[in-house]
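J.: pasting the structure only:
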């Protein structure tokens, strides 16, 4: 869909499309309400500004674990390097995911697009050293990066 088509959707349809980007209803409502955008950059800017810590838990609930074999749609595409990684790396990611979830109480959220499984594993291990408040801020930045890429795919010219 093009940006003009997105701008022309009714509010409910626009929110549904945005929920495919990020499963945070408050965020989707706010971004949909800001239409028309007329450019991908304007939509991305508003989407980034609208994203708050209050959206993080709902958004993370919509994300599969890194390396999860049941990842679908955008997540599968974004994590494609993990699917072809060596078995040892996939096992280490699964173990790291469990450790991360025990420490922080939510999935390891990272913008995986274009990154190797080894890089994602290194990043996961580094982030395990964060305190909860720091990690929440990092996760929010990662979510903004994921949203930016997904918005670009949603309304690609």
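T.: Arrived safely, thanks for sending. What you see is a predicted model, and the numbers here were worked out from it, not measured in a lab.
J.: Please count neighbours and contacts with C-alpha atoms only from this point.
T.: Will do.
J.: From residue 4, how far out is the nearest residue to residue 124 once chain neighbours are set aside?
T.: Once flanking residues are discounted, residue 124 sits nearest to residue 96: 6.9 Å by C-alpha to C-alpha, 6 or more residues apart in numbering. Separation of residue 96 from residue 4 (C-alpha to C-alpha, to the nearest Å): 42 Å.
J.: Got another one to weigh against that:
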């Protein structure tokens, strides 16, 4: 869709479009309220301006909308609505051997158990091996540190999806 079309969407449809980029309700409302955008850079600037005001609750809401890294069935089924924006984000995992996917699953389970939210990484351009290494490394972090890491990765994902949106 064009930026002009996004600016002209009824509020309900604009919320849906932005929700597909990041599911944090506070961020979605801020992006909808920031319309109309004069250019894509203005839209990205609005997104950047909203990040510091998001709370832990907002981030957790955003994280819940993501499939777990390497969970290909989840990518196919649960997240069909974001397919066009999320295409290619986990290409490295889709091409991974079954053994590596199983290791990702085990480490994802450990991460969720430790932190209470799924492992978030901007997977674009990363191989399954790289994502597994990042996951294993980040498992050693504190919850506070990891929430910050995940929030920064979420911001990268949202920015890439906004760029694809218009």
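T.: Thanks, I have it. Since the model is a prediction, treat every value here as computed from it, not as a measurement.
J.: Could you get me the TM-score between them?
T.: Here the superposed chains carry a TM-score of 0.93, computed using TM-score structural alignment, normalised by the length of the first structure; 155 aligned residues with a C-alpha RMSD of 1.3 Å.
J.: coming back round to it: out of residue 96 and residue 4 of the first structure, which sits in the more crowded spot?
T.: Neighbour count, other C-alpha atoms under 10 Å: between residue 96 of the first structure and residue 4, residue 96 has more, with 19 against 16.
J.: Can you tell me what that one aligns to in the second structure?
T.: Counting by TM-score structural alignment, residue 96 of the first structure lines up with residue 107 in the second structure.
J.: Could you check how far its match is from residue 9 of the second structure?
T.: From residue 107 of the second structure over to residue 9 of the second structure (counting by C-alpha to C-alpha), the distance is 41 Å.
J.: ok so, going back, so how far is residue 42 of the first structure from the residue nearest to residue 124 of the first structure?
T.: 37 Å.
J.: Kindly report the same for residue 116 of the first structure.
T.: Per C-alpha to C-alpha, residue 116 of the first structure is found 30 Å from residue 42 of the first structure.
J.: Could you do residue 109 of the first structure as well?
T.: Distance from residue 109 of the first structure to residue 42 of the first structure, by C-alpha to C-alpha: 25 Å.
J.: And the two? Which one has more around it.
T.: residue 109 (24 against 14).
J.: ok now do that one, which residues does it touch?
T.: Counting by C-alpha atoms under 8 Å, 6 or more residues apart in numbering, residue 109 of the first structure touches 60, 63, 65, 66, 139, 142, 143.
J.: Show me what it aligns to in the second structure.
T.: By TM-score structural alignment, residue 109 of the first structure lines up with residue 120.
J.: Can you tell me the SS state at its match?
T.: Secondary structure state of residue 120 of the second structure, per DSSP: H, G, I helix; E, B strand; the rest coil, is coil.
J.: what's the answer for residue 77 of the first structure, then?
T.: Three-state call for residue 77 of the first structure (three-state DSSP): helix.
J.: which residue in the second structure lines up with it?
T.: Checking TM-score structural alignment: residue 77 of the first structure goes with residue 88.
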